[in-house]
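Enquirer: The following block contains a protein sequence and its predicted model.
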Amino acid sequence: MWAPDGRASLMIPASNSPPDSGAAHPSAPPTMCTAEAQPATGPDVPVDPAYENNDDADSALGDTTSVDDQLSTFSASLTSSVVNYPFQNGRRYHAYKDGSYILPNDEPEQDRLDLAHAMTTKLTANRLHLTPLPDHFSGRVLDIGCGTGIWSICMGDQFPDAEILGNDLSPVQPSWVPPNVKFEIDDIENEWSYSQRFDFIFSRYLAGAIGDWQRLVRRAYANLAPGGWVEFQDYDSVYYSDDGTLTDEHDMKKWLDTLRLACLDAKRACDPGPRLEGYVKEAGFVNVHHEVFKVPVGGWPKDKSLKQCGLMNLIQSLEGLEAFSYRIFTDMLKWEVDEVNIFLAKVRNDLKNKNIHAYYNYHVVYAQRPEGS
């Protein structure tokens, strides 16, 4: 596998599924999900002419606005609730179960997660979820791996009669929340010990954080009331381009491929999206729905809404690049920090290159526990 000097290769196991240590649901067949990432099957995304045949990777948008200037202007237009989350921390990683999650939990990472929330909410037509909950839903909701808690808080506002519980490794959620929202600090890979079942269990952005996805889905099934719903949203962590402007020789492609294989080697797959449908079917869920959204990287789409999603995605990708990379490249692949920094500078150039019209896929799977089960 690619490395700057050929020394940082990875041995990838024949099976990427660790042994199952959880009790399988009786209806779960002993089959393995093997779905692979591939480009979304929807129509190609039209490209803004300003992003075609550009001689300079960071040249003018039109004639006057560079990509950096465009991002600066776009960032300033975002609401303060997205980019100015109220925590005053230095850069840090979580202390609880240190090493089980590769990303930091500090203020810059919280800002990035809140921006990702804004991006994916806009991407899915301004919906917090795709599950068909009733307008006056009043059930129990579990947000697993809730991060900053922004989704839980929004759900609490939207459904004031519901009971929302967010679970995460780090205590970074705000203190002032709707009265129907609570947070707990725990590891979702531990045994679940809830005394009451939930009516809706939600999960997103857990790519790279879970060692056994099938066990996680079975636990969600076991903790849902009959007729309850589960929804998983996650990435495939593969860059594509419909027009061939992204190639295997681009550093952004090399970076994400290296990251994905390293996470696989660590048994923390960062590309669960294509397999989510299979996982929920194996666990016994019914009424399974699977939607795939193209997430552009940068402002190249002609469509205004997708352009905004792409710019938000570019910002959160650039701001999270070091956080995504340092532990993987230095601890696992044994790169020197200077090597990583030089490589990431090249990756940034690719990410901001208006001639590269890249995207990745965002998978949303929602399903129901059978009535009477």
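Expert: Done, it's in. Residues are numbered from 1 along each chain as shown.

Enquirer: contacts, neighbours, all on C-alpha from now
Expert: Noted.

Enquirer: got the residue ranges for the helices in the stretch 1-150 of the chain?
Expert: Ranges of helices within the stretch 1-150 of the chain are 67-77, 80-83, 107-123, 150-158, based on DSSP state H, counting those that start in this stretch.

Enquirer: would you turn those into CSV with distance to K254 and mean neighbour count?
Expert: Output for the helices of the stretch 1-150 of the chain, formatted as CSV (distance: least, C-alpha to C-alpha, whole Å; neighbours: other C-alpha atoms under 10 Å):
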stretch, distance to K254, mean neighbour count
helix 67-77, 22, 14
helix 80-83, 29, 16
helix 107-123, 23, 21
helix 150-158, 32, 21
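
Enquirer: just so I know, which of those lies nearest A95?
Expert: Of all the helices of the stretch 1-150 of the chain, it is helix 107-123 that lies closest to A95, at 15.1 Å by C-alpha to C-alpha.

Enquirer: ok, second structure coming up, stack it against the first:
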Amino acid sequence: MPFRPKDTFKSNADSESTKERKRIHHNVQASSYWLPNDDIEQDRLNEMYFALKHLYSGQLLPKVKEILDFNSNLKVLDLGCATGAWILETSVEYPNCDYYGVDISSNFPALSPNNTHFMLHNVIDGLPFVDSYFDYVRLGHWTSNLKEVEWPPFLKEVYRVMKPGALMLNLEIDTMNRMIESHP
């Protein structure tokens, strides 16, 4: 069983939401995550997923497929899985793997394949998985999700649940507008 016994972790992730400025947000006071979790945000996240899928011609970056064999029985963790779109599509294309999605908001799909598992959890409380379980850990757009002081313990937990030789992908988009000066 990949999950740690319930008495070894506590989560303050809460399925209840609060309305703030006419948008719906999660109700986890200790979280740094500031974006809403309403239908508008879920649509935005899905659109971003499909745009990236198109950009990279699939769910997996080519380099990831070079390193890992997704036709074998990999254990895959998607932290901050949002709507679960990446997990759902990847689990259909690569059905031999087991997929675990964790998010602070419970906007998970109502129906999903048997090789997918979704969990409402605040990662600041640690990761509720046994040591050295995952072959691949995916972090999507995490730059603004954590405070600077939260990164070291978070990464320590991520490394703890990764098997030796596992791969972690931290996918970020550079949205900064930068002016480049040209000097003769």
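Expert: Looks like it arrived, so ask away. Small disclaimer: the values here were computed from a predicted structure and weren't measured.

Enquirer: can I get the helices of the stretch 1-150 of structure 1 in a markdown table with distance to Y240 of structure 1?
Expert: Compiled in a markdown table, the helices of the stretch 1-150 of structure 1 are given as follows (distance: least, C-alpha to C-alpha, whole Å):
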| stretch | distance to Y240 of structure 1 |
| --- | --- |
| helix 67-77 | 21 |
| helix 80-83 | 27 |
| helix 107-123 | 17 |
| helix 150-158 | 28 |
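
Enquirer: Y205 of structure 1 is nearest to which of these?
Expert: Here helix 107-123 is closest among the helices of the stretch 1-150 of structure 1 (C-alpha to C-alpha), at 9.0 Å.

Enquirer: Where in structure 2 does that closest one align, residue-wise?
Expert: Here helix 107-123 of structure 1 aligns to structure 2 at residues 39-55, judged by TM-score structural alignment.

Enquirer: With stretch 350-367 of structure 1 instead?
Expert: Under TM-score structural alignment, there's no match for stretch 350-367 of structure 1.

Enquirer: Where in structure 2 does the top helix by length along structure 1 fall?
Expert: The residue-count maximum for a helix in structure 1 (DSSP state H) belongs to helix 304-326. The aligned range for helix 304-326 of structure 1 in structure 2 is empty, by TM-score structural alignment.

Enquirer: corresponding residue for V181 of structure 1 in structure 2?
Expert: Using TM-score structural alignment, V181 of structure 1 pairs with T116 in structure 2.

Enquirer: and the closest residue to that match other than its chain neighbours, what does it touch?
Expert: In this structure, T116 of structure 2 finds its nearest non-sequential neighbour in Y99, 4.7 Å apart by C-alpha to C-alpha, 6 or more residues apart in numbering. Counting by C-alpha atoms under 8 Å, 6 or more residues apart in numbering, Y99 of structure 2 touches 75-78, 87, 91, 115-117.

Enquirer: ditto for G149 of structure 1
Expert: Counting by C-alpha under 8 Å, 6+ apart, G149 of structure 1 has contacts 166, 173-174, 183.

Enquirer: Show me which pair in these is furthest apart.
Expert: Among the contacts of G149 of structure 1, G166 and P174 lie farthest apart (C-alpha to C-alpha), at 11.7 Å.

Enquirer: More neighbours: which of these two?
Expert: G166 (25 against 14; other C-alpha atoms under 10 Å).

Enquirer: So the more buried one: helix, strand or coil?
Expert: strand (DSSP: H, G, I helix; E, B strand; the rest coil).
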